[in-house]
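Q: take a look and give me a structure for this.
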Amino acid sequence: MAMSQSDKRFGVIGHKGRMGQAIAEAIEEAGHVLQVGVDEGGNPGPLAAQCDVLVDFSVPQALKTNLDAAKVAGVPILVGTTGLEETHFVQLAEAARSIPVLQTGNTSLGVTLLAHLVREAAAKLGPDWDIEVLEMHHRAKVDAPSGTAKLLGQAAAEARGIELSSHMESGRHGHTGARREGAIGFATLRGGTVAGEHSVIFAGVEERLTLSHSAENRAIFARGAVRGAAWLIGREPGRYRMEDVLGL
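A: Take a look at the predicted model:
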């Protein structure tokens, strides 16, 4: 049965990064304890057993090491690292056989609900409505499209029973020809200090529907990560999503 009391012991991997610092503040705000903080290049293995849950906001190259540490210690792990590739998702699936794993491109509760609404809209509106995902982030963000944009695109693809990888269109330039039927388009903007802006546009014949979310501070992601990680404690091994945290 899942634990509900406060004072849960958190291990934060990448805790000196911007998100790591925000998560440390959110842990304290929620009445929990930052038991262990692991910096870039550090090995969480010897320390993981001191924690009730691990939170990983580090780099894709460190994912296997972090998952192995969680498995050995027998503790759940929430992974918010972006820029993951297919090999990383294989590693996540393998780890989920023995521990609870929650991996997401965005821990915001608002974005979680947005993805749910995108899934509903894509299913109800049908394939004659074109889908475009627009995102903007600060100038220092290194991956594109964002993990959140991909999460929203994946929600739309799942609702339509298609593979995002084979229907994704991004970086349009030059003479591209007409829009491919069934495509899910992505547009990326970078500049300033924008924490995160995401819109999913459903374009039909003579009408459009736009579902949007604006992040004003990365603290919203930190609070969501702490809530999700705390929810994960005591769950059965398996893959979980932020939608599960909200009961969607």
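Q: C-alpha from now on. contacts and neighbour counts both.
A: OK.
Q: and the helices in this protein?
A: 18-29, 45-48, 63-73, 86-95, 109-125, 147-160, 164-167, 219-232, 242-245 (DSSP state H).
Q: hey, which of those is tucked in deepest?
A: Mean neighbour count (mean count of other Cα atoms under 10 Å) peaks for helix 219-232 among these, with a mean of 23.
Q: and it with helix 18-29, angle?
A: 60 degrees (axes from the mean of the first three to the mean of the last three Cα atoms, to 10 degrees).
Q: quick check: angle from helix 219-232 to helix 109-125?
A: With the same axes, to 10 degrees defining the directions, helix 219-232 sits at 80 degrees from helix 109-125.
Q: on that earlier part again, closest one to residue 199 among the helices of the chain?
A: For those, the distance to residue 199 is smallest for helix 147-160, at 8.5 Å, taking Cα to Cα.
Q: outside of the closest one, which residues touch it?
A: 82-83, 104-106, 111, 114-116, 118-120, 122-123, 126-127, 133-135, 163-164, 184, 186, 198, 200 (Cα atoms under 8 Å, 6 or more residues apart in numbering).
Q: rerun that using 6 Å as the cut-off
A: 82, 105, 106, 115, 119, 122, 123, 164 (Cα atoms under 6 Å, 6 or more residues apart in numbering).
Q: now the two most distant members of those.
A: Across the contacts of helix 147-160, no pair lies farther apart than 82 and 123, at 26.5 Å, counting by Cα to Cα.
Q: alongside the first, I'd like the structure of this one:
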Amino acid sequence: MNAQPLRIGIAGLNGRVGRLLAEEVPAGGAVLAGGTTRDGSPVAGIDCPVYADIAELARNCDVIIDFTHADTVVEHAAALRKVGTAWVLGTTGLSAAQQQAVDAAAREVPVVQAANFSAGVTLVTRLARQMGAALPGSDYDAEILEMHHRQKVDAPSGTALAMGRAVAEGRGIRLEDHIESGRDGHTGPRADGAIGFAALRGGQIVGEHSVIFTSGHEQIILTHRSFDRRVYATGAVRAAGWLRARAPGLYSMDNVLGLDPVAS
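A: The predicted structure is shown next:
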């Protein structure tokens, strides 16, 4: 007997990625069980139940895909934890308290959390970790360069920070202790072992990220370019399908792609 189609709900149905998810969920063979908007009003062109309450959506689906805002994370974590609904979380910029709420939810429901759901970004981040381990900060300066559309409100991007964190993990250090971001004025020489960030904004660029390692003798650059936000939607739907019947826990896109998440 065939299993019932996976019922997927979308938090933030009227957002940029939410609208793409509404197309990609049925394209991936799942059922669009509903979505949330701030006031519960329907979204033009999307035919599914719409709720203002995340808990009500959770009661009517198997997994929720969430690309909303950091301020919603604690509420969403509590609701999904109580109802027992799986969670695909792409919201970035979380505080320590907000991340603790995610971690608590993952002890009771399966959660895939990622700064970026692109398979390509996942692999570049993995390579950044390996290169961080192989190229010591005493010899190779590490810089992360990113560019996004002019409407983006945070910098560095969540993906850039994830790549920088991967470099730091490869080197066995904490990113927070070595980050250099927003250089301006007379800054003095670059600190040994620093991991630098530069953020560019303009036009409607979806996302470009480069991890740059430079020594006195050579330079290595890993670059990923996203041409369409749909790549995030398709990756998130893939993650939702992978979550089906998983045990509670906090998973990453490395898990979804069948990779060892701690390999370096």
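Q: quick check: TM-score for this pair?
A: Comparison of the two superposed chains (TM-score structural alignment, normalised by the length of the first structure) gives a TM-score of 0.95, and 245 aligned residues with a Cα RMSD of 1.4 Å.
Q: and the gap between the aligned residue in the second structure for residue 97 of the first structure and residue 248 of the second structure?
A: Mapped onto the second structure by TM-score structural alignment, residue 97 of the first structure lines up with residue 107. In this structure, residue 107 of the second structure and residue 248 of the second structure are 6 Å apart, going by Cα to Cα, to the nearest Å.
Q: and residue 210 of the second structure, by the same measure?
A: For residue 210 of the second structure, the distance to residue 248 of the second structure (Cα to Cα) stands at 34 Å.
Q: more neighbours: these two, which one.
A: Between residue 210 of the second structure and residue 248, residue 210 has the larger neighbour count (other Cα atoms under 10 Å), namely 19 against 16.
Q: so what's the equivalent of the more buried one over in the first structure closest to, chain neighbours aside?
A: Using TM-score structural alignment, the equivalent of residue 210 of the second structure in the first structure is residue 199. Spatial nearest neighbour of residue 199 of the first structure, chain neighbours left out: residue 212 (4.2 Å); criterion: Cα to Cα, 6 or more residues apart in numbering.
Q: what does the one you found align to in the second structure?
A: With TM-score structural alignment as the criterion, residue 212 of the first structure matches residue 223.
Q: now render the helices of the first structure as a markdown table, adding distance to residue 4 of the first structure.
A: Listed next are the helices of the first structure as a markdown table, based on distance: least, Cα to Cα, whole Å:
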| stretch | distance to residue 4 of the first structure |
| --- | --- |
| helix 18-29 | 15 |
| helix 45-48 | 21 |
| helix 63-73 | 21 |
| helix 86-95 | 24 |
| helix 109-125 | 19 |
| helix 147-160 | 28 |
| helix 164-167 | 36 |
| helix 219-232 | 8 |
| helix 242-245 | 13 |
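Q: ok, the match of residue 212 of the first structure - how many residues close by?
A: 16.
Q: over to the one 4 residues further on?
A: The local packing count at residue 227 of the second structure equals 11, with neighbours defined by other Cα under 10 Å.
Q: excluding sequence neighbours, find me the nearest residue to it.
A: residue 206 (6.1 Å).
Q: swap in residue 193 of the second structure?
A: Nearest non-adjacent residue to residue 193 of the second structure, counting by Cα to Cα, 6+ apart: residue 137, 4.3 Å away.
Q: counterpart of residue 95 of the second structure over in the first structure?
A: By TM-score structural alignment, residue 95 of the second structure lines up with residue 85.
Q: ok, residue 240 of the second structure next?
A: The alignment partner of residue 240 of the second structure in the first structure, by TM-score structural alignment, is residue 229.
Q: coming back round to it: who wins for proximity to residue 35 of the first structure among the helices of the first structure?
A: Ranking these by proximity to residue 35 of the first structure (Cα to Cα) places helix 45-48 first, at 9.0 Å.
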